[in-house]
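Colleague: Fold the following.
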Amino acid sequence: MMSSSLGLGSGRDDEIRGSEVWEVRPGGMLVQSRSGGSGVTGIRDQVPPIRVRVKYGSAYHEVSINPRASFGELKKMLMEPSGLHHEEQKLIYKKRERSSRQYLDVAGVKNRSKVELVEDVASRERRSLEMLTTARREKAAKSLAEIDSKVQKLSQQVLTMRAKADEGGEVEIREVDNLTAILMTILVKLDGMIIGGDQKLMKNKQEKKVRELVETLDKLKLPANPPNDGNRRPQMTSSRKAATPVDVKNKNKIIPPPQQRQQQQTRNNPGAVTTTKWETFE
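Modeller: Modelled structure (predicted):
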């Protein structure tokens, strides 16, 4: 009987221990969990709340909180009355800054205890920088997405014009110039974006794509024998025609070549004899 009663008692104790949840306190001590398991009212909820007076500048805020809560939870409750983000707050109790993971009761906070709230300037600047970096990344991602969509549409137009030229059709130089100008504007915009990581790889990929499209358009503007009309550029020749000499005094008169001038002088003076043989005197 005694052994059986002990056995029953042992099984009951195991059942009670099984329903309990254990946790490690900040000092390293293993204690019962502050929150109860499912179906059981937590020990933390059974503790009556305390009122903590928090000084921020010249103002005081009184907060009702569970004594087994952490300083981090107290910071979150102070966000609305103080206007500070919980990551920008410093809580000082008994002239010591308290960690967000530290519990109020462990630090000795009791009912009507006074806690000082100070703004953490370094954390605020760091958080502002993180927010600015995040905003820049989001803006860059949006711009890259818009550019990618636009480049895809322009790529289809370039391919259509190239196919038309390959089939012997006429391509308007004006349209080629317009597309080239749009692509160059996109290239300048990509070059001015300062980003890193995966976004930089996407940016380099788009720049390469735009340069390839510009090169394709440049080839379309240099066909083998372009017709000389109003829409196409005339064929440029490398040789220049010899300029005909013009009299400086009278620009309307054209100076004839030397042979023509000699013939004209002979006609004007019939008695003059012109010869090209010269005698040599010793």
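
Colleague: only C-alpha atoms for contact and neighbour calcs from this point on.
Modeller: Will do.

Colleague: measure Glu80 to Arg211 for me?
Modeller: Per Cα to Cα, to the nearest Å, Glu80 is found 53 Å from Arg211.

Colleague: ignore the last one, Arg98
Modeller: From Arg98 across to Arg211, the span is 58 Å (Cα to Cα).

Colleague: Which of the two has more residues huddled nearby?
Modeller: Arg98 (19 against 15; other Cα atoms under 10 Å).

Colleague: The more buried one contacts Ile92, doesn't it?
Modeller: Yes - contact criterion Cα atoms under 8 Å: Arg98 and Ile92 qualify, at 5.9 Å.

Colleague: shared neighbours of the two, which are they?
Modeller: Common neighbours of Arg98 and Ile92, using Cα atoms under 8 Å, 6 or more residues apart in numbering, do not exist here.

Colleague: burial of Glu88, as a residue count?
Modeller: Neighbour tally, Glu88, other Cα under 10 Å: 19.

Colleague: and what of Asp198?
Modeller: For Asp198, the count of nearby residues is 8 (other Cα under 10 Å).

Colleague: Do a quick rundown of the helices in the stretch 51-200 of the chain.
Modeller: Assigned by DSSP state H, counting those that start in this stretch, the stretch 51-200 of the chain shows helices spanning 71-77, 79-82, 104-107, 121-166, 173-191, 198-220.

Colleague: Here is the second sequence; please produce its structure so I can put it next to the first one:
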Amino acid sequence: MMKKKSNGYGKMSESSTTTTTSMPTIEEEEVEWEMRPGGMLVQKRSDNVKDLPAAPNVRLRVAYGALRYEISVNSSATFGEVKKILTAETGLQPDEQRVMFRGKERENGHYLDMCGVKDRSKLILIQDPSSIERRFIEMRRNAKIQNAYRAISDVSMEVDKLVDQVSAIEKSISNGVKVPEVQITTLIEMLMRQAIKLDNISAEGDASAQKNLQGKRVQKCVESLDVLKIANAKVKPVIVTTKWETFDPPPSAPKWEFFD
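Modeller: Modelled structure (predicted):
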């Protein structure tokens, strides 16, 4: 609205008055920030996947010794997720892997895009030296367990044969047939040899349970033989004699009387 007023010289001058209108206040959206690897402060990623645009996939070249791999992964993935993919390729567990990019080892929580990883970027995979030692120890432990299983299996097969002999002796004595004592004594000695073999086997876990089972079998057989040894001593041997039947000599031929 324009108003006219008089100045000191009697002239009219125009003055303007400006009416200010208040603009509607736009409420600013609160933005959360987070620190990324390398000290960069960026807007925090939303937990709601729908709020984020789809990140493109990138192809990565991975060198592992003399081997070369190429994998595809989302550009917003972490190095920990890359390790999980490499597990299927290399057989190394994630905790056994060390991934290098641009001369630096990257942690599991580092994001690919934030570290500058792009399509066709090259990563270097190294097996953790401590995991090599752990794997070697695990291999030795597994080999020891397998050796224990084989040794116990060999003893089990021998015990099976001896158990059959014990059953045969038991059957003979129950039928009243006396068994030579040396046969029982020898069988006990053979069982004790198997018991010694079991004692020399170093086993643990399931192998230890199998070892104890075979030890109980041997002990049971020895105890059975001790009982059979006493029962065998009470068996009276059967004496078989051959009696020949004798026959009287045939009568002499009759003399014929002749008549004139």
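
Colleague: Tell me how the two chains score on TM-score.
Modeller: Scored against TM-score structural alignment, normalised by the length of the second structure, the superposed chains reach a TM-score of 0.53; 188 aligned residues with a Cα RMSD of 4.2 Å.

Colleague: For Ser19 of the first structure, which of the helices of the stretch 51-200 of the first structure is the nearest?
Modeller: Minimum separation from Ser19 of the first structure across those (Cα to Cα) falls at helix 104-107, 24.2 Å.

Colleague: for the closest one, packing partners?
Modeller: Using 3 or more Cα pairs under 8 Å, 6 or more residues apart in numbering; DSSP states H and E as the contact test, no helix or strand touches helix 104-107 of the first structure.

Colleague: Sort out which residues of it are buried, please.
Modeller: Leu104 (16 or more other Cα atoms under 10 Å).

Colleague: what's the mean deviation for stretch 181-195 of the second structure versus the first structure?
Modeller: Stretch 181-195 of the second structure differs from its equivalent in the first structure by a mean of 2.8 Å after superposition (mean Cα distance after the TM-score superposition for the first structure).

Colleague: repeat for stretch 133-151 of the second structure
Modeller: Looks like 2.8 Å for stretch 133-151 of the second structure (mean Cα distance after the TM-score superposition for the first structure).

Colleague: what residues does that stretch touch?
Modeller: Here stretch 133-151 of the second structure makes contact (Cα under 8 Å, 6+ apart) with 201-204, 207.

Colleague: if we go to 10 Å?
Modeller: 96, 128-132, 152-156, 197-198, 200-208, 210-211 (Cα atoms under 10 Å, 6 or more residues apart in numbering).

Colleague: Equivalent analysis for stretch 183-201 of the second structure, please.
Modeller: Residues contacting stretch 183-201 of the second structure (Cα under 10 Å, 6+ apart): 147-149, 151-152, 154-156, 158-159, 162-163, 165-166, 169, 182, 207-208, 211-212, 214-219, 221-226, 228-229, 232.

Colleague: Check the offset of it from the chain's centre.
Modeller: 35 Å (Cα atoms, centre = their mean, to the nearest Å).

Colleague: do the same with stretch 182-199 of the first structure
Modeller: 9 Å.

Colleague: Skipping its backbone neighbours, what lies nearest Cys237 of the second structure in space?
Modeller: No Cys there; residue 237 of the second structure is Pro. Nearest residue to Pro237 of the second structure in three dimensions, chain neighbours excluded: Lys178, at 6.0 Å (Cα to Cα, 6 or more residues apart in numbering).

Colleague: what sits against the one you found?
Modeller: Lys178 of the second structure sits next to 169, 172, 231-238 when contact means Cα under 10 Å, 6+ apart.

Colleague: Please narrow those residues to those residing in helices.
Modeller: Residues of the contacts of Lys178 of the second structure located in helices (DSSP state H): 169, 172, 231-234.

Colleague: For stretch 144-159 of the second structure, buried residues please.
Modeller: Buried positions in stretch 144-159 of the second structure, judged by neighbour count with 16+ other Cα under 10 Å: 145, 147-149, 151-152, 155-156, 159.
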